[in-house]
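Q: Got a predicted model here, sequence first, then my questions.
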Amino acid sequence: MAWFETWFDTPYYHILYKDRDFAEAENFISLLIKYLALPKDSKIIDLACGKGRHSVFLNQLGYEVLGLDLSKESILNNKKFENSTLKFKVHDMRKEIFPEILNEKSDAVFNLFTSFGYFENEVDDQKVFQSISNCLNDEGYFVLDFLNAKWVEKTLVKEARKTKEGIDFLIKKKIEDQHIIKDISFTDKGQKYDYFEKVKLHTLEEIENYGAEFGFERVKIFGDYKLGDFDLDHSPRCISVFRKKQQY
């Protein structure tokens, strides 16, 4: 199995990342929604939704939201948040969303907080863009929040330790063959565990080319979660806003 098919379903993944900044995330989404000027009741897909916090917040803002994630454990957890305008389903982002899951197309798809670049095969990356294009209305938005590869290379911390819930995580990072690889090792209840994360450092041009291939125009690039302008040397994020071209 691929690393993301096992690691994301473990309780340790959620322990390690439990202290992510919720306030920053909600502020980012609020700014993003304001920029996109999406009318209330628009249909939004939160692709790779994890534990669903962004889906829930979007729904609270007045949107009809579908959260999709490969992790069965995450989706099972999220079911408790469901209501008439918020649903969660297990889904592999490489597979078609419409019409298998949706009854009608969506107005926006969000792929947030580095939930892309997991696949070894470029064809799989293309499948993601294809499935998103197929499920969007014409002139719908696709927001891809990804790493800025150049910034990652400049700021890489090769080794760090983090203690969460009494567990000492040793995290080692390296860049190899245009991927950032994070090795995560720890011991819990006398048992040693080793996991890793591997994300391809897609360049700005590669992401734009994927979009163009499947009918998207990139209309904006933000460089951080405050929607600051993108700077190749200094921005920590590469947040691409794509709009699906109208089909004639």
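A: Happy to help now that I have it.
Q: Please count neighbours and contacts with C-alpha atoms only from this point.
A: OK.
Q: and residue 31, that one's in a strand?
A: No. Going by DSSP: H, G, I helix; E, B strand; the rest coil, the assignment for residue 31 is helix, not a strand.
Q: Residues contacting the longest strand along the chain from elsewhere in the structure, which ones?
A: Looking across the chain with DSSP state E, the single longest strand is strand 136-147. For strand 136-147, the external contacting residues (C-alpha atoms under 8 Å, 6 or more residues apart in numbering) are 105-116, 132, 201, 236-247.
Q: another structure for you, compare them:
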Amino acid sequence: MIEKKWYEKFYENYSNQYDRENFVIGTEKEIDFVEKEIDYNKDIRILDVGCGTGRHSIELAKRGYDVVGFDLSKDQIQKAREKMRKNNLDIKFYVMDATDYEFENEFDLVLMLCEGGFSLVGHDDLDDKILSNASRALKSSGKLILTAPSAIFQIRYNKNINLKTLREDFEFVKTDDDGNKEKIKANQRYYMPTEIKRRLKELGFTKIDVYDCELGNFRRVENSEFNTFEILVIAER
């Protein structure tokens, strides 16, 4: 039997807890930003990679957008579907792996927010695969908006980061929806803005902007200092 990855363990039986996390309170304002980035065009199709319990997908659908969302976690997708039905929405939610899906030239916008699976896998080749899959899913004039954990922030504030690999090994205790506690060993990869830009250029993106990423306050910031846990990346063909 193949042992589950740490992030698979983390999201098992965690959908209710997930929806109580502090970072979910910024969803509406984050979608305000996304809407502005797409000129409020309701004719486009949007793919939400690593959608979790569907918070961004559902908010977009409420505003009239055509959205498809997927996540590796069955538990998270089940919760997303429950929330979708409760809101009388029609969203296609799938259980899929960001490293292995086959949408091609179908979407005008791909979102990978709150890391959306990116960097959690802990292997550069798989992270490259995630970016490659997102690129392939986009139409020729598509846009990608993603957030990724910032190496600059970690170098400033985290003594445990490996400066050669830009990785960190750590442990944390998860409390699931039934109150059970489990110690999980994790590995996180952090990214420099320059390497994200390089990888996306290799995939054919010609305009790539990187900014600070404040939860609930996504914005294009002049002279970004990269002093937030995540960076916000906006890439266009």
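A: Perfect, thanks for sending it. Worth saying up front: this structure is predicted, and the values here are computed from it rather than measured.
Q: rewinding a little: please convert the buried members of the contacts of strand 136-147 of structure 1 into ChimeraX selection syntax.
A: Buried subset of these, written as a ChimeraX selection, criterion 16 or more other C-alpha atoms under 10 Å:
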select :105,106,107,108,109,110,111,112,113,114,115,116,132,201,236,237,238,239,240,241,242,243,244,245
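Q: Keep only those of the contacts of strand 136-147 of structure 1 that are in strands.
A: Among the contacts of strand 136-147 of structure 1, DSSP E puts 106-111, 237-244 in strands.
Q: now, the most widely separated pair of those?
A: Largest separation among those by C-alpha to C-alpha: 106 and 237, giving 25.3 Å.
Q: And residue 140 of structure 1? What does it align with in structure 2?
A: Matched to structure 2 by TM-score structural alignment, residue 140 of structure 1 sits across from residue 142.
Q: which residues in structure 1 form helices?
A: 3-7, 11-16, 22-36, 53-60, 72-78, 122-135, 149-155, 204-213 (DSSP state H).
Q: Can I get those in TSV including distance to residue 93 of structure 1?
A: Shown next, in TSV, are the helices of structure 1 (distance: least, C-alpha to C-alpha, whole Å):
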stretch	distance to residue 93 of structure 1
helix 3-7	12
helix 11-16	20
helix 22-36	21
helix 53-60	16
helix 72-78	14
helix 122-135	6
helix 149-155	22
helix 204-213	15
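Q: got the angle for the longest strand of structure 1 vs helix 204-213?
A: Using axes from the mean of the first three to the mean of the last three C-alpha atoms, to 10 degrees, the direction of strand 136-147 of structure 1 lies 170 degrees away from that of helix 204-213.
Q: for strand 136-147 of structure 1, the distance to its chain's centre please.
A: Relative to the centre of its chain, strand 136-147 of structure 1 is centred 12 Å away, using C-alpha atoms, centre = their mean, to the nearest Å.
Q: count of neighbours near the counterpart of residue 206 of structure 1 in structure 2?
A: Structural correspondence for residue 206 of structure 1 with respect to structure 2 (TM-score structural alignment): residue 195. Close neighbours of residue 195 of structure 2, defined as other C-alpha atoms under 10 Å, add up to 10.
Q: now residue 10 of structure 2
A: Residue 10 of structure 2 - counted by other C-alpha under 10 Å - has 21 other residues nearby.
Q: residues touching the residue in structure 1 that it lines up against, list them.
A: Taking TM-score structural alignment, the alignment pairs residue 10 of structure 2 with residue 7 from structure 1. Shown in contact with residue 7 of structure 1 (C-alpha under 8 Å, 6+ apart): 13, 195-196.
Q: Pull up the gap between residue 7 of structure 1 and residue 83 of structure 1, please.
A: Plainly put, residue 7 of structure 1 is 28 Å away from residue 83 of structure 1 if you go by C-alpha to C-alpha, to the nearest Å.
Q: That concludes my questions; thank you for your assistance.
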